[in-house]
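> any chance you can model this:
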Amino acid sequence: MEVTWREAVERALYGAEGFYLRERPGRHFRTSVHASPVFAEAVLRLLERVDAALGHPGAVGFVDVGSGDGLLAARVVAAAPPGLAARLRAVAVDLSPRPTGLDARVAWEPEVPYGITGLVVANEWLDNVPLDVAEMTPAGPRLVLVDPATGAERPGPVPDPEDRAWLDRWWPLGRAGERAEIGRPRDEAWASVIARLARGTAVAVDYAHLAGRRPTLGTLAGYRDGSAVPAVPDGSCDVTAHVALDACAAAGERAGARATTLTTQREALRDLGVTGARPPLALASADPAGYVRALGRASQEAELIDPAGLGGFGWLIQSRQQGRETS
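Okay, here's the model as predicted:
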């Protein structure tokens, strides 16, 4: 029986025995977190900046949304300097069960807590928020229906007025055959994060596209065991789609964000000290072992900021009520 893509992916990823309730992401695809501990080090530097901007509050939060295996939160906690570590309240948010052996200093929750003071990072989370797909037909836009067992598709009903308004604003369809992924559920998910942020900064890191450069055939993709596979929403694989981060930014501003930056991972990490610079050749003779270590780190940094790879990810950075509280 055909259903909308949003319903099919919701069941496939988060339903009973859904993909994300039984699998850890690291087994199926490589995120920046798994690529190198350098990513967590950069996030920690961002957390330190946020902490300083907030005036070093008595307790500062770090929330890792869509945490998967909790690795980012665990690495941030482990690397935090003593003064920050004593005040740090780390929370990993995921619908899957808490991983065995996760650092006890990291709380595990099924949803983003309210009243966060600190930093929220959603790394490759929004791309897994289920959404509907629309296709332009000779009769106008229609939702695409899919058979969850096979991935076979056919045109379905007209999008409801709210989805049609989203398409008109963020991803207008032109010729017959053009497709769009209706990102309104991602906007709402991101707005809910901003609404739960009392003071501080929230960052979404994801495959992304912006208005004027949307892909004409959409971006639905599937991943399993480290390889790309057909996007069949039968629960056997991850099903993902790139994120309209500019639409999410507007939703975040409506939810209370007061400062917004849209950039790339390359530029964001370079600002946080990740340059990929090779160590000086003189170090090879002065400290051969140190040179090899530095060369390995430079290689890891280069992968994280490669504009054709992980460095091409979008970063949406939004803050609210930054600064000291006043009485």
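> hey, let's count contacts and neighbours off CA atoms from now on
Will do.
> buried set for stretch 130-144?
Residues of stretch 130-144 classed as buried by neighbour count (16 or more other C-alpha atoms under 10 Å): P130, L131, D132, V133, A134, E135, M136, T137, P141, R142, L143, V144.
> need the residues you listed in a markdown table with secondary structure and distance to Q321, can you?
What follows is the buried residues of stretch 130-144, written out as a markdown table (DSSP: H, G, I helix; E, B strand; the rest coil; distance: C-alpha to C-alpha, whole Å):
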| residue | secondary structure | distance to Q321 |
| --- | --- | --- |
| P130 | coil | 30 |
| L131 | coil | 31 |
| D132 | strand | 34 |
| V133 | strand | 36 |
| A134 | strand | 37 |
| E135 | strand | 40 |
| M136 | strand | 42 |
| T137 | strand | 45 |
| P141 | strand | 40 |
| R142 | strand | 41 |
| L143 | strand | 39 |
| V144 | strand | 41 |
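> for those residues, which one is nearest A74?
P130 (27.2 Å; C-alpha to C-alpha).
> most widely separated two among the buried residues of stretch 130-144?
Going by C-alpha to C-alpha, the pair spanning the buried residues of stretch 130-144 furthest: P130 and T137, at 22.7 Å.
> in terms of secondary structure, what does the longest strand seen in the chain contact?
Secondary structure of the chain read by DSSP state E shows that its longest strand is strand 197-206. On a contact count with 3 or more C-alpha pairs under 8 Å, 6 or more residues apart in numbering; DSSP states H and E, strand 197-206 meets strand 116-123, strand 314-320.
> between these, which one is closest to R224.
In terms of C-alpha to C-alpha, the element of these nearest to R224 is strand 116-123, at 18.7 Å.
> okay, the angle between the closest one and strand 197-206?
When axes from the mean of the first three to the mean of the last three C-alpha atoms, to 10 degrees is applied, the directions of strand 116-123 and strand 197-206 differ by 10 degrees.
> contacts for strand 116-123?
47, 50-51, 54, 59-67, 196-206 (C-alpha atoms under 8 Å, 6 or more residues apart in numbering).
> how far away is H56 from G83?
When distance is defined by C-alpha to C-alpha, to the nearest Å, H56 is 10 Å away from G83.
> rewinding a little: what's the angle from the longest strand of the chain to strand 314-320?
Counting by the same axes, to 10 degrees, strand 197-206 lies at 180 degrees to strand 314-320.
> next, the structure of the following sequence, for comparison with the previous one:
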Amino acid sequence: MTNDDRAPGTGAPRGWREATEAALYGPDGFYRGPGGPAAHFRTSVHASPLYASAVARLLCRVDEALGHPEEVSFVDMGAGRGELTTALLAALPADVAARVRAYAVERAERPVGLDPRIAWLPAPPAGVTGLLFANEWLDNVPVDVAEVDGDGTARRVLVRDDGTEVLGGPVEGPDAAWLARWWPLDAEPGLRAEIGRPRDEAWAAAVATLTRGLAVAVDYAHDRRSRPPFGTLTGFRAGRETAPVPDGGCDITAHVALDACAGEGAALLTQRAALGALGVSGGRPPLSLASEDPAAYVRALTRAGEAAELIAPGGLGDFRWLLQPVGVPEGTALLVDVADHEEE
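As a prediction, this is how the structure comes out:
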């Protein structure tokens, strides 16, 4: 790309990280709107209550691994409108729910009518013990974009308010070091990468709020073996994928280099494997149930369909789960149970 490749746009060009921060989280940003993410796209949380039930089972495993403390925390990073936390509290066994301290972490205002048991915070609480869960949070941590110019130099991509781009200066310093380690770019003009260093730092800060327990990040992701040559930056508006435009009217997202976020002792696996380990199966109910109890058969068939969507290859099942233990031995039954279901 050169400065003349696209028609002049509006506003002074700035890096994608700065532009995305304003477009998503500014006073009139996308995530400040009343509808929340569910009005524009569908996540695993919205696809089925089976997802919240699986996370509830994971929290119970964490609680057991921690020795059933007097208080166990559930921290929902990027909570949207509190849908996951609300459903999780309803799915927990009564003895666990009575000890759970639930936190929803979101920059938007607290939704009207939210369960009063849920604390609504702009940042995760420090010093908690339990499960920190980030479902599709890291993909919305703003990042800068690099593109290789005609001379083979990786330059920072700048963007105007209408989405038109120009190339800025060379990528230097810590961002250049991150690219060299995690997403090295060949000298071929036009190759692009999202510089994931801010996500690594955001995840490390979130994990650091746990005294003991497990931190889980779930997102559409890639690793060193599967980096997309032209990046993944995109937008979503009213349920449809669209060009990313930092005007506050659409989501701006990019896949996550989760392997760069992983700390010591972490495990990476597919959502299909993780949910399978937590009891989610897309198997159809036996036909005999249709004649014995038709209503139960229909309910079971509905659950099977929802489960199939959550674990589908080529869809939600290909999401990646990053499991980061904190103060919990790697050999605990909790992590072994989950990791042993990973598929090669």
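> what's the TM-score here?
Put the two chains on top of each other and the TM-score (TM-score structural alignment, normalised by the length of structure 1) is 0.95; 315 aligned residues with a C-alpha RMSD of 0.9 Å.
> still on that earlier bit, quick one, which of the helices and strands packed on strand 197-206 of structure 1 is nearest to A268 of structure 1?
strand 314-320 (7.3 Å).
> show me what T232 of structure 2 aligns to in structure 1.
Under the alignment (TM-score structural alignment), T232 of structure 2 maps onto T219 of structure 1.
> repeat that for P111 of structure 2.
Mapped onto structure 1 by TM-score structural alignment, P111 of structure 2 lines up with P99.
> now do the contacts for its match.
Going by C-alpha under 8 Å, 6+ apart, P99 of structure 1 touches D69, G70.
> switch to 7 Å and redo it
When contacts are counted by C-alpha atoms under 7 Å, 6 or more residues apart in numbering, P99 of structure 1 touches D69.
> quick revisit: any quick PyMOL command for the buried ones out of the contacts of strand 116-123 of structure 1?
Typed into PyMOL, the line below selects the buried ones among those, using 16+ other C-alpha under 10 Å:
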select buried, resi 47+50+51+54+60+61+62+63+64+65+66+67+196+197+198+199+200+201+202+203+204+205+206
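> residue boundaries of the helices in the stretch 51-200 of structure 1?
Taking DSSP state H, counting those that start in this stretch, the helices of the stretch 51-200 of structure 1 run over residues 71-79, 82-85, 161-170, 184-195.
> just name the most buried of the helices and strands packed on strand 197-206 of structure 1.
strand 116-123 (a mean of 25; mean count of other C-alpha atoms under 10 Å).
> okay, that one sits on what stretch of structure 2?
Using TM-score structural alignment, the residues of structure 2 aligned to strand 116-123 of structure 1 are 128-135.
> cool, and stretch 152-162 of structure 1?
Under TM-score structural alignment, the match for stretch 152-162 of structure 1 is residues 164-174.
> picking that back up, make CSV out of the helices and strands packed on strand 197-206 of structure 1 and add distance to I182 of structure 1.
Formatted as CSV, these follow (distance: least, C-alpha to C-alpha, whole Å):
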stretch, distance to I182 of structure 1
strand 116-123, 20
strand 314-320, 18
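> and the ones you listed: which comes nearest A277 of structure 1?
Nearest to A277 of structure 1, of those and by C-alpha to C-alpha, is strand 314-320 at 22.0 Å.
> and that closest one with helix 184-195, angle?
Using the same axes, to 10 degrees: strand 314-320 of structure 1 against helix 184-195 is 40 degrees.
> relative to structure 2, what is the average displacement of strand 314-320 of structure 1?
Mean deviation of strand 314-320 of structure 1 relative to structure 2 after superposition (mean C-alpha distance after the TM-score superposition for structure 1): 0.6 Å.
> show me what that strand is in contact with.
Applying C-alpha under 7 Å, 6+ apart, the contact partners of strand 314-320 of structure 1 are 199-208, 245, 249, 256-265.
> now with 6 Å, please.
Contact with strand 314-320 of structure 1 is made by 199-206, 208, 257-265, as judged by C-alpha atoms under 6 Å, 6 or more residues apart in numbering.
> report the contact partners of the alignment partner in structure 1 of L258 of structure 2.
Residue correspondence to structure 1 (TM-score structural alignment): L258 of structure 2 is matched to L245. Residues counted as contacts of L245 of structure 1 (C-alpha under 6 Å, 6+ apart): none.
> so how far is R105 of structure 1 from L245 of structure 1?
Counting by C-alpha to C-alpha - L245 of structure 1 and R105 of structure 1 are separated by 32 Å.
> A74 of structure 1 too?
A74 of structure 1 is 8 Å from R105 of structure 1, by C-alpha to C-alpha.
> who has more neighbours, those two?
More crowded of A74 of structure 1 and R105, by other C-alpha atoms under 10 Å: A74, with 20 against 15.
> tell me which residue of structure 2 lines up with the more buried one.
Superposed on structure 2 with TM-score structural alignment, A74 of structure 1 falls opposite T86.
> skip the chain neighbours and tell me the closest residue to its match.
Spatial nearest neighbour of T86 of structure 2, chain neighbours left out: D115 (6.9 Å); criterion: C-alpha to C-alpha, 6 or more residues apart in numbering.
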